[in-house]
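1. Following is a predicted model, sequence given first.
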Amino acid sequence: MSRIKEFNLPDLGEGLTEGEILAWLVKVGDVIELNQPIVEVETAKAAVEIPAKWAGQVRSIFHPEGATVEVGTPIIAIDTEPGAGPVEEPAAATAIPAAAEAAPVEAAIAPGLTGGPAPGGRTAVLVGYGPRTTAAKRRPRKGAVPAQASAPVAAPAPVTAAPVAPVAPVAPAANGRGGALVLAKPPVRKLAKDLGVDLAGLTGSGPLGSITREDVQRAAAALAAAEPLTVTAPVTAGASFGADREQRIPVKGVRKLTAENMSRSAFTAPHVTEFLTVDVTRAMKALDRLRGRREWRDVRVSPLLLVAKAVLLAVKRHPMVNSTWAGDEIVVKDYVNLGIAAATERGLIVPNIKDAGRLTLRELADALTDLVQTAKAGKTTPADMSAGTLTITNVGVFGVDTGTPILPPGESAILAFGAVREMPWVHKGKVKPRQVTTLGLSFDHRIIDGELGSTFLRDIGDFLADPEAALLAWT
């Protein structure tokens, strides 16, 4: 077995087919350890550090920073026995100029070859996802075709690779992929393309097993339920513009997924937004008393903590709000994966706290702190941003009073929490300065009618108006 091993870009999350290399954390000649981070890669969902699969010495790096690489493509070669002497160069080796390193090395999608599942059906995965026992299924990329697999690299400079015979392509069926014929009318095919649904993976409910619009919409809803909401940052100040005073920004990564998710949500779920202005003076005083307690002195306490607790308690009173529209049924969830928007260098991302409804107030405070710190450090994983059920967007930190947020795909409600300001307010029959905020709740009107949405928002407001009394009455 060759001591030079090529490490392929692993599957960084279901449905992702490529990633952009943000930064190499090692260079040719470095001696690395097992599981040492070697490269930072950005996908449509997150920026993640990929650990080394083997210990050894870096012999070659196949792609420069900024290159977009397909999943399964070799990205680095590692000499697993650097002290065993020089490596023999294969007689039929073909040199690859250093300038060509930016060109992607396509991997053959075939069992037993680079990029395909290994014998036994196991595939390479990122740490934290665990091995799968079946072949990975990914959405096909436009124009993607099987290509040659690269062979082990023989020397560090120039990079060499032994030629491998191309894999014989599988004859396509009528659906453009291998496998059975897909029956669907042209309008249905267009709908599937617009929603990002793979027809080959659906079972049709129409005549002769044909796929209908309802089949596609159900699949799109299920897909949307597994995708998180992400928001990107605007063009930075001082950006370089061309002679025509215009700047062209490629739509990819987080920005591309954001656009797809928001367009799908805006044109699929009928949005309704309601607003409520609340006197939160008692809530702010309660936070001050909480900070003064000995056991809370080292805990980060903010108004967002009380808003999150209010949402979780209101969900218990109105569980239908925590649900998903799935075509011919509504899926009501007994757990709340609470999404919280967090500002990072990559823009706003929305990781979620898993099963947040089961946490105590102290545990919720710690979870919020960990979530924000992890996001700002750029360590949020795709798993942390998937499967959200309800979201809070804290626009108040930007000095904004409220907004009309768009639903994350697969969720039925999202709450905008505005800035807390001192304002004149009628309190006990007199106009006094009070701490006031405005809440904005957007919801899916297919699931949540006006009465339910209004009652849910009113309960959140009642909690924030007097959190101590609400805790005694509701729990």
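-> Great, that's in hand. Residues are numbered from 1 along each chain as shown.
2. hey, let's count contacts and neighbours off CA atoms from now on
-> Will do.
3. need the helices for the chain, in chain order.
-> Taking DSSP state H, the helices of the chain run over residues 186-195, 213-225, 253-268, 281-292, 303-317, 361-376, 450-465, 467-474.
4. give the contact list for the closest residue to Val28 other than its chain neighbours.
-> In space, and not counting its chain neighbours, Val28 is closest to Val58: 5.0 Å by CA to CA, 6 or more residues apart in numbering. For Val58, the contact set (CA atoms under 8 Å, 6 or more residues apart in numbering) comprises Val26, Lys27, Val28, Gly29, Asp30, Val31, Ile32, Ile76, Ala77, Ile78, Asp79.
5. another one to put next to it:
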Amino acid sequence: MSATMIKEFRLPDLGEGLTESEILSWKVAVGDTVTLNQVIAEVETAKAVVELPSPFAGTVAVLHEQAGSVVEVGKPIVSFEVDDAGASPSGVPGSDGGASGGVAPTGSPLEATGKREPNLVGYGAVVERSGRPARRQRGFDGGVAEREPVRESVPVVEPTTPLAVPAEPTAEQERPRSTPPVRKLARDLGIDLGLVTGTGPAGLITRSDVQDFAAGPQVQILGRVDAPTAVPAVGISAERETRTPIKGVRKFTAAAMVQSAFTAPHVTEFLTVDVTPTMELLTRLKASREFAGYKLTPLTIAAKAVLIALRRNPTLNSRWDEAAQEIVQFNYVNLGIAAATPRGLTVPNIKDADRMTLLELSSALSELTDTARSGKTSPADLTGGTISITNIGVFGIDAGTPILNPGEAAIVALGSVRRAPWVHNDELAVRQVMSLSLSFDHRLVDGEQGSKFLADLGAILSDPATVMTMI
């Protein structure tokens, strides 16, 4: 009979040095039997919602964190009971058998055999047969060497991180520590958490603490002292304001937009064009047998037009390298598409979009938008963009001044297509008109270059046959 052992799994870095993630939901419970790489949880990083696979095959022994908790990278989230024979080698990132940063220690089975062990999504590189060193990761609890020096500073503690509570917090210093579900329960019951004493670890306020306080003889309701115990009537909100924690995708987006707005000198230009020929082309393509079953929209045609215009104006497909004091011009196009999701704005990108046919681009756009709306965009699809499009026309907006996606030189905003009076063939006629907005980084793109790009884009959309003179 084989012996069993407890293996602890710590939250890994799911991409680009992110420091924390929120556990949205557990897909397993204590006592469940899991297999290697079975999805055990759904977590939200600052960029995307990611499914977390199990690094072990065994039985769930302990869930260290509740759904809704914001957990620092490197903190234990679940423990497994595994057989000695089925336990993962010490080189598996996040296990307690080795370096939590994901580098196999000397003498490990991975190094001895040269065999590639399971490498979970976003957990960092492992040693290949070629003998190349693994990507250096951050260590935790005295982990991997070669860590970057730690600056001496007072840590900033998120209100929703129960494991990072400083000793003896006071009400004047910060909000009471609790998880999002507990705060919601308190709001529903009209309870001020500042009056509740937490019995959880490091003073964490638990669900039972709130329920016990609500059952007491006196409750402070919505900040009023000496108010009687009461529960707001169903369908009636007694709150005068609603507070939503800034975290996850929205927190990352806000920081990125502030950085972009105050780092890159933005210039925005506008051009209104008659897109009636493009809309007529769109109607013909939809009716063609080649595009049967494909989703074609004005965005599809506009995206292709942007890619063609970039060939003639490549300076807009570049970035500013401050450290090297260089302008980096890309010889490929990863086309970002701004997508509004329930969790905030994301800008996933289509890799090597410039090499795609219109048919391939249509398919890629459909897949990108469906994935973004479902919240399943991978961190890899959210990085590496070179230029972006935001389709504000779907909201009935004509024009705007879009903010650059950090690291990119330009972004195009597509306005709504409207029927409007327009001079056509020297006569006044009702035509389909669209406004284009182009914001660009004036460090990289001169006004002439930005204007030429916008003019080329407008020429293609006002007369698709113009492409014949451009390529």
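-> Yes, it's here. Note that the structure is a prediction, hence the values are computed from the model and not measured.
6. Could you dump the helices of structure 1 into CSV and include distance to Ala168 of structure 1?
-> Listed next are these as CSV, based on distance: least, CA to CA, whole Å:
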stretch, distance to Ala168 of structure 1
helix 186-195, 28
helix 213-225, 32
helix 253-268, 32
helix 281-292, 67
helix 303-317, 55
helix 361-376, 44
helix 450-465, 57
helix 467-474, 65
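7. Pipe those helices into TSV and attach mean neighbour count per row.
-> Formatted as TSV, the helices of structure 1 follow (neighbours: other CA atoms under 10 Å):
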stretch	mean neighbour count
helix 186-195	15
helix 213-225	20
helix 253-268	18
helix 281-292	16
helix 303-317	20
helix 361-376	17
helix 450-465	19
helix 467-474	13
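8. if we compare these, which one ends up closest to Gly347 of structure 1?
-> Gly347 of structure 1 sits nearest to helix 253-268 of all the helices of structure 1, at 8.9 Å, using CA to CA.
9. what's the average distance of that closest one to structure 2?
-> With the two structures superposed, helix 253-268 of structure 1 lies on average 1.5 Å from its match in structure 2, counting by mean CA distance after the TM-score superposition for structure 1.
10. quick check: that helix aligns to which part of structure 2?
-> The alignment of helix 253-268 of structure 1 onto structure 2 (TM-score structural alignment) covers residues 248-263.
11. which residues are contacting that stretch?
-> 21-22, 44-48, 343-346, 403-406.
12. what do you get if the cut-off is 6 Å, keeping everything else the same?
-> With CA atoms under 6 Å, 6 or more residues apart in numbering as the test, stretch 248-263 of structure 2 has contacts from Thr45, Ala46, Lys47, Gly344, Pro406.
13. One more: stretch 15-34 of structure 1?
-> Against stretch 15-34 of structure 1 from outside (CA under 6 Å, 6+ apart): 38-43, 52, 54-60, 65-71, 138-139.
14. What about the counterpart of Gly293 of structure 2 in structure 1, how many residues nearby?
-> Aligned by TM-score structural alignment, Gly293 of structure 2 pairs with Asp298 of structure 1. Using other CA atoms under 10 Å, Asp298 of structure 1 is surrounded by 9 other residues.
15. Now the buried members of the contacts of stretch 15-34 of structure 1.
-> Among the contacts of stretch 15-34 of structure 1, those classed as buried by 16 or more other CA atoms under 10 Å are 38-43, 52, 54-60, 67-71.
16. So for Pro405 of structure 1, what's the nearest residue that isn't a sequence neighbour?
-> Here the residue nearest Pro405 of structure 1, using CA to CA, 6+ apart, is Ser442, at 6.2 Å.
17. Trace that neighbour over to structure 2, please.
-> In structure 2, the residue paired with Ser442 of structure 1 is Ser439, using TM-score structural alignment.
18. give me every residue that touches that match.
-> By CA under 6 Å, 6+ apart, Ser439 of structure 2 lies in contact with Val267, Thr268, Ala410, Ile411.
19. ok, the residues you listed in structure 1, which still hold?
-> Compared against structure 1 with both residues aligned by TM-score structural alignment, their matches' CA atoms under 6 Å, these retain Val267, Thr268, Ala410, Ile411.
20. Now for those residues: which two are most distant?
-> Val267 and Ile411 (10.6 Å).
21. who has more neighbours, the two?
-> Ile411 (28 against 18).
22. Would you mind confirming that the more buried one makes contact with Ser388?
-> Yes - judged on CA atoms under 6 Å, Ile411 of structure 2 makes contact with Ser388 at a distance of 4.8 Å.
23. Not counting sequence-adjacent ones, nearest residue to Gly400 of structure 2?
-> Leaving aside its chain neighbours, Gly400 of structure 2 sits nearest to Ser437 (6.4 Å; criterion: CA to CA, 6+ apart).
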